[in-house]
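Student: I need the structure of the sequence given here:
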Amino acid sequence: MALTSTYTVSGMTCEHCVAAVTSELKAVDGVSDVSVDLVPGGNSTVSVTSSTEVSPEAVAEALDEAGDYRLVTS
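Tutor: Below is the predicted model:
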């Protein structure tokens, strides 16, 4: 059964950002799909579909690997 979690991410401004974030998140164990609703200059919405629960820490680490992107937690 697939699980989908939605995260708010800051720092994304263009399609290159979307590609970088998508690539890093898809490399996380269990992640099968990533969907991004880009809001240039604002907070974007990132949905992660996975076979197992992905921790917010794993998402934050993948965002850091992708570039200067941050998980918005509040």
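Student: only C-alpha atoms for contact and neighbour calcs from this point on.
Tutor: Will do.
Student: now do the contacts for residue 39.
Tutor: Residue 39 makes contact with 12-13, 45, according to C-alpha atoms under 8 Å, 6 or more residues apart in numbering.
Student: quick one: the residues you listed as TSV, columns for secondary structure and neighbour count too.
Tutor: Formatted as TSV, these follow (DSSP: H, G, I helix; E, B strand; the rest coil; neighbours: other C-alpha atoms under 10 Å):
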residue	secondary structure	neighbour count
12	coil	24
13	coil	16
45	strand	18
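Student: present the residues you listed as TSV; the columns should include distance to residue 30.
Tutor: Listed next are those as TSV, based on distance: C-alpha to C-alpha, whole Å:
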residue	distance to residue 30
12	24
13	27
45	20
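Student: and for comparison, fold this next one:
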Amino acid sequence: MTAPTTGSIETVEAVYTVEGMTCAHCVGAVTAEVGALSTVSEVAVDLASGRVRVVSGEPLADVAVAEAVEEAGYRLVPTPVEPAAEAGGCCGGSCH
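Tutor: Next up, the predicted model:
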């Protein structure tokens, strides 16, 4: 998903799910490794959901993020697509 920021600079935002994080140390390790990727400008880790939101100045290769997460000692897992994000809303538009 691409979201424009202030001015003419655009950023790319992606959300990943990380398996194995259990504490603040885990959050710090993932934040540091993913944040070290050259184009990453922001990393937000939600320990409760295991989700990691990454903001970058250009599209990120999922493999680069996966390698950074593995370097921190964790594993990137596929993030399911929300049904509402597919076609037409919460039920594909059939309830409207």
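Student: sorry, back to before: ok, the contacts of residue 39 of structure 1 vs residue 6 of structure 1, which is closest?
Tutor: residue 45 (6.8 Å; C-alpha to C-alpha).
Student: distance between the longest strand that structure 2 contains and the chain's centre?
Tutor: Longest strand in structure 2, counting residues (DSSP state E): strand 10-19. Mean-position distance between strand 10-19 of structure 2 and its chain equals 2 Å (C-alpha atoms, centre = their mean, to the nearest Å).
Student: quick check: whatever residue of structure 1 lines up with residue 47 of structure 2 vs residue 56 of structure 1, distance?
Tutor: Mapped onto structure 1 by TM-score structural alignment, residue 47 of structure 2 lines up with residue 38. With distances taken as C-alpha to C-alpha, to the nearest Å, residue 38 of structure 1 is found 19 Å from residue 56 of structure 1.
Student: who has more neighbours out of those two?
Tutor: residue 38 (19 against 13; other C-alpha atoms under 10 Å).
Student: which non-adjacent residue is nearest the more buried one?
Tutor: Take residue 38 of structure 1 and drop its neighbours on the chain: the residue closest to it by C-alpha to C-alpha, 6 or more residues apart in numbering is residue 44, 4.9 Å away.
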